[in-house]
Every structure is written in C-alpha cells, then in structure tokens.
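> Fold the stuff below for me.
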Amino acid sequence: MVRHKEDALANVLRIFENPKYASIVSNLSKLVVLLGELKVDELKYLLDKLNSGLQEAAVTDDSVKTSYFDLIKAVNNPDINRSLTMLLAFLKGMGR
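Predicted coordinates for the structure are as follows:
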C-alpha cells in the first residue's frame, strides 16, 4: 500500500464519492472541527474526577440505604459539597 499510495488514495476517494458515504464524510469533517474546539485540559480534569467517583461507587455496599437525613448531612461533607457545586455549575452552563 505504501508503494502504491497514489492508487490507494484514489480508490479510497472513489469509494467516498458514493452518495451513501457522503454523510460519513460530512460528519467526519464536523467531528474534526468539534475535536479542535474541545478544551482538553479541562476535559481531562473532569474525566479524572469522574474516574474517582466511579472507583468510589464501585466499592459501595448495595445493601446500605440512604435516608433523607443522610442526604442532608452529606451536603455538609466538603467532598460531596464540592461535587454538588461542580454539578450545578455544569448544569447551569449546559442550560445556557
């Protein structure tokens, strides 16, 4: 394929000229633009936090029930309060 790269590229382009693949090419170009707009450092920070939450959730005991009083007390926990604040800020930004 490396030796015949011009022929291979021509064949690939010929395949994508087919109308049934037109939407794929269009969506692919839009996806590339979208990826360019992502703020990778902020996304990495958020995904790191998400992974920490998933690890914590994986070790919880499913048999333990949370009462309304437990929820009210949990808001005073700095970690939970920080997460709730982040979630509310995310929802506010998403709603704009």
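> Could you use CA atoms for every contact and neighbour count after this?
Fine.
> Tell me which stretches of this protein form helices.
Under the criterion DSSP state H, the chain carries helices at the ranges 5-16, 22-37, 40-58, 68-74, 78-95.
> Isn't Ala22 up against Phe16?
Yes - counting by CA atoms under 8 Å, Phe16 is a contact partner of Ala22 at 6.6 Å.
> follow-up on the earlier one: can you redo the helices of the chain as CSV with mean neighbour count?
What follows is the helices of the chain, written out as CSV (neighbours: other CA atoms under 10 Å):
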stretch, mean neighbour count
helix 5-16, 12
helix 22-37, 11
helix 40-58, 11
helix 68-74, 10
helix 78-95, 11
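> Contacts for stretch 17-24, please.
15-16 (CA atoms under 8 Å, 6 or more residues apart in numbering).
> what distance separates the start and the end of that stretch?
For stretch 17-24, the separation between the terminal residues is 11 Å (CA to CA, to the nearest Å).
> distance between it and the chain's centre?
Distance, stretch centre to chain centre, for stretch 17-24: 27 Å (CA atoms, centre = their mean, to the nearest Å).
> what do you get for stretch 40-47?
Distance of stretch 40-47 from its chain centroid, counting by CA atoms, centre = their mean, is 9 Å.
> cool, stretch 68-85 as well?
On CA atoms, centre = their mean, the centre of stretch 68-85 falls 25 Å from the chain's centre.
> Stretch 70-86 too?
Between the centre of stretch 70-86 and the centre of its chain there are 24 Å (CA atoms, centre = their mean).
> one more, for comparison:
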Amino acid sequence: MAKPITAIQKRQMTEEERRAEALAKLKVAVGDSEEAVRELLEFIEQLHESGLLEAANALLKAREDVAKIVVGQLNQKSVTTMINHAFAIAGLAASLDPEKTAKLLEHMAAGVIEAYEQTAIETKKVGVFDLLKALNDPDTNRAIRFFLSALKAIGQRLGQNS
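Sure thing, here's the model as predicted:
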C-alpha cells in the first residue's frame, strides 16, 4: 500500500524556463496583434529617422536636470501670473452663455470685416455733421446704444468694487 501524501512540493521553474515561457507568451501576443505591432515598429522607425527618438532618449536621461529647469521656470512670477490669468479667463468663459457669445462674436467679426472693406473704398474725412447724421441711422444708433449700455454696466460693476 502506498504512503499518504503529507506535503506537496511546488515545482520551482528555473530562470531559463521562466524566460522560455515569457517568450512563448510574447510570441502569442505579437501574433494576435500583428498589425498593431507593425504600426508601432513603423512609428518607432519614423521617430528614429526624424531624430525625435534620440531627443526623447536624451530628455529621459537628463530628466532630473530638465525637471529642475521646468520647475524653476514655472516658479517665476511672470509664469504664475500668466497661469492665474488663464484660469480667470477660463472662469469668465465658463460663465458666459455660449449661444449669446457666439452670436455676438459673429456679429462683431462680420461688422469689422465690412468696416474694413468700406474704409478701403471711402476716403472722405468724417466731420462733426457726419457724426450727428450717423446718430439718426438706426444701425449706428443700435450699436451706440449697445456700447453705451456695456459702458454703463461696466461702470456700475467698477463702482461696486471701490
């Protein structure tokens, strides 16, 4: 009669067996995604030919020095001020109604282009009476009313902050 098994010994793979198994798994993975591997190799070849691969390797080797330079540049007052401005502008843009903003910018762009084209044609000097006549033009009056309303709203906000 056989002896009962009291302990199971786990088979330990040698380093060579581990490498052979890893290589076999890698061959299966490459075979499963052959097209992706070909594209990756082509991409790497293009990086190498353009010199970008060498530059990226140099950048990685000097990463500590590069990080110190980047952090030093980011700590400059002008850079932090610019970042603060970017956040303020982003906050302002987020608070605006996109449809109204798009419509306003579209009208302003079209108006500026039309004005540019008209000033190329008309070279007559604008006088005081021309300005007074322009006030009677409904389109001009509408634009003046818009800018006066904007100036008033800005002035009110400025008065609140003082």
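> Can you give me the TM-score here?
Remark: TM-score between the superposed chains equals 0.66 [TM-score structural alignment, normalised by the length of the first structure]; 85 aligned residues with a CA RMSD of 2.9 Å.
> Any figure for the gap between Tyr116 of the second structure and Glu122 of the second structure?
10 Å.
> what do you get for Leu92 of the second structure?
The gap separating Leu92 of the second structure from Glu122 of the second structure is 38 Å, by CA to CA.
> Next: Thr101 of the second structure.
Separation of Thr101 of the second structure from Glu122 of the second structure (CA to CA) stands at 31 Å.
> now Glu99 of the second structure
34 Å.
> Repeat that for Phe43 of the second structure.
Relative to Glu122 of the second structure, and taking CA to CA, Phe43 of the second structure is found at 56 Å.
> Those two: which is more packed in?
Between Phe43 of the second structure and Glu122, Phe43 has the larger neighbour count (other CA atoms under 10 Å), namely 12 against 8.
> what distance separates the strand or helix carrying the more buried one from the middle of the whole chain?
Using DSSP states H and E, Phe43 of the second structure sits within helix 34-50. Computed by CA atoms, centre = their mean, the chain-centroid distance of helix 34-50 of the second structure equals 26 Å.
> That helix maps to which residues in the first structure?
Mapping helix 34-50 of the second structure onto the first structure (TM-score structural alignment) gives no aligned residues.
> Buried residues of the following helix or strand past that helix, list them for me.
Per DSSP H and E, the first helix or strand lying C-terminal to helix 34-50 of the second structure is helix 52-61. By neighbour count on 16 or more other CA atoms under 10 Å, the buried set for helix 52-61 of the second structure is empty.
> now the angle between helix 34-50 and helix 52-61 of the second structure, please.
Counting by axes from the mean of the first three to the mean of the last three CA atoms, to 10 degrees, helix 52-61 of the second structure points 80 degrees away from the direction of helix 34-50.
> now helix 52-61 of the second structure: how far from the chain's centre is it?
On CA atoms, centre = their mean, the centre of helix 52-61 of the second structure falls 24 Å from the chain's centre.
> Kindly state which residue of the second structure is aligned to Ala89 of the first structure.
Checking TM-score structural alignment: Ala89 of the first structure goes with Ser149.
> contacting residues for that match?
Counting by CA under 8 Å, 6+ apart, Ser149 of the second structure has no contacts.
> go with 10 Å
With contact taken as CA atoms under 10 Å, 6 or more residues apart in numbering, Ser149 of the second structure is in contact with 143, 155.
> for Arg145 of the second structure, same thing?
By CA under 10 Å, 6+ apart, the neighbours of Arg145 of the second structure are 139, 151.
> if I look at it, how far off is Leu151 of the second structure?
10 Å.
> same check, this time on Thr81 of the second structure
The value you get for Thr81 of the second structure to Leu151 of the second structure, if CA to CA is used, is 27 Å.
> try Phe87 of the second structure
Taken as CA to CA, the span from Phe87 of the second structure to Leu151 of the second structure is 25 Å.
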